[in-house]
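Undergrad: Only the shape, not the letters, is given here:
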């Protein structure tokens, strides 16, 4: 069986997450600020009686800030025993990988190099495969 990928749009780019790392996809309503949190933590939200730490993926990539939205598309990823919501621009589909993951042939740019697992084909499209746990760790993880 081929590996499954969740295809999303993030920072204006079509990318994929390994579907095995994803618990679900939701539209978040409401965000509570988290004082003294890392800059890439947008705040906290609730989902089915659980508190989610919401990650602004643009900040985690050093690519800007998502800003205020009434509804936000988010990918739910459990990491370290805690659920996180990664904000994305749009969620497209779950597809089978058409190739194995291959290393990047050239730098992906800015924060992408830190979160990239490699390239993978989905259908006829090559997509950057993103490590959601690296987004959760944020830009400070690169310095460490």
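TA: Cool, got the structure. Computed from a prediction, not measured in an experiment: that's the story for all the values here.

Undergrad: contacts, neighbours, all on C-alpha from now
TA: OK.

Undergrad: Would you map the helices across this protein?
TA: Secondary structure of the chain (DSSP state H): helices located at 57-60, 112-115, 132-137, 140-143.

Undergrad: just those: most buried one?
TA: helix 57-60 (a mean of 24; mean count of other C-alpha atoms under 10 Å).

Undergrad: For that one, name the packing helices and strands.
TA: Applying 3 or more C-alpha pairs under 8 Å, 6 or more residues apart in numbering; DSSP states H and E, one finds that helix 57-60 makes contact with helix 132-137.

Undergrad: From the rest of the structure, what touches stretch 2-15?
TA: If you take C-alpha atoms under 8 Å, 6 or more residues apart in numbering as the criterion, stretch 2-15 is touched by 16-20, 57-58, 63, 88-98, 122, 127-130.

Undergrad: Comparison target, given below:
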């Protein structure tokens, strides 16, 4: 696998997103809350007159966001025709995958098994390859799958 990957930190773990899924990286400005939205949806923000749903990835995984600092930037992605701004711990680098996607070793937990398609070795070290649609569904998907 020689795909370009955007390397990030989410809830203290090294994660990779396929670069072709990433539209841009933005500075998060004002976030307007959305009444009755699930907790992991921080609200909406604007990017060049386009509304983006802001997802707190740590909450979407079911973790306490206070454990990790959050970057002022967000990764903009589109899933199923909707645009999202993903709030993460940090954005590290862009690199390439060195090998095929492998199995996720034990011990990562149900949260990561739900959103990671596997482990990928990169030029900057191993990372969990993230399924964006699964991440955006949020922690409610854990209860629905059980």
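TA: Cool, got the structure. Please read all numbers here as calculations on a predicted model, not as lab measurements.

Undergrad: Quick check: TM-score for this pair?
TA: Remark: TM-score between the superposed chains equals 0.90 [TM-score structural alignment, normalised by the length of structure 1]; 143 aligned residues with a C-alpha RMSD of 2.1 Å.

Undergrad: one step back: redo the helices of structure 1 as JSON lines? Include distance to residue 103 of structure 1.
TA: Below are the helices of structure 1 laid out as JSON lines (distance: least, C-alpha to C-alpha, whole Å):
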{"stretch": "helix 57-60", "distance to residue 103 of structure 1": "22"}
{"stretch": "helix 112-115", "distance to residue 103 of structure 1": "11"}
{"stretch": "helix 132-137", "distance to residue 103 of structure 1": "17"}
{"stretch": "helix 140-143", "distance to residue 103 of structure 1": "19"}
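
Undergrad: Quick one: closest of the ones you listed to residue 70 of structure 1.
TA: Closest approach to residue 70 of structure 1 among these is made by helix 57-60 (17.0 Å; C-alpha to C-alpha).

Undergrad: quick one: residue 93 of structure 2 and residue 108 of structure 2, what's the gap?
TA: According to C-alpha to C-alpha, to the nearest Å, residue 93 of structure 2 stands 23 Å off from residue 108 of structure 2.

Undergrad: Over to residue 124 of structure 2?
TA: 20 Å.

Undergrad: Between the two, which has more neighbouring residues?
TA: Using other C-alpha atoms under 10 Å, the more surrounded residue of residue 124 of structure 2 and residue 108 is residue 124, with 14 against 11.

Undergrad: correct me, but that one touches residue 95?
TA: Yes: applying C-alpha atoms under 8 Å, one finds residue 124 of structure 2 in contact with residue 95, separated by 7.3 Å.

Undergrad: Tell me how far the top strand by length along structure 1 lies from the chain's centre.
TA: Identified as the longest strand of structure 1 according to DSSP state E is strand 71-79. Strand 71-79 of structure 1 has its C-alpha centroid displaced from the chain centroid by 8 Å (C-alpha atoms, centre = their mean, to the nearest Å).
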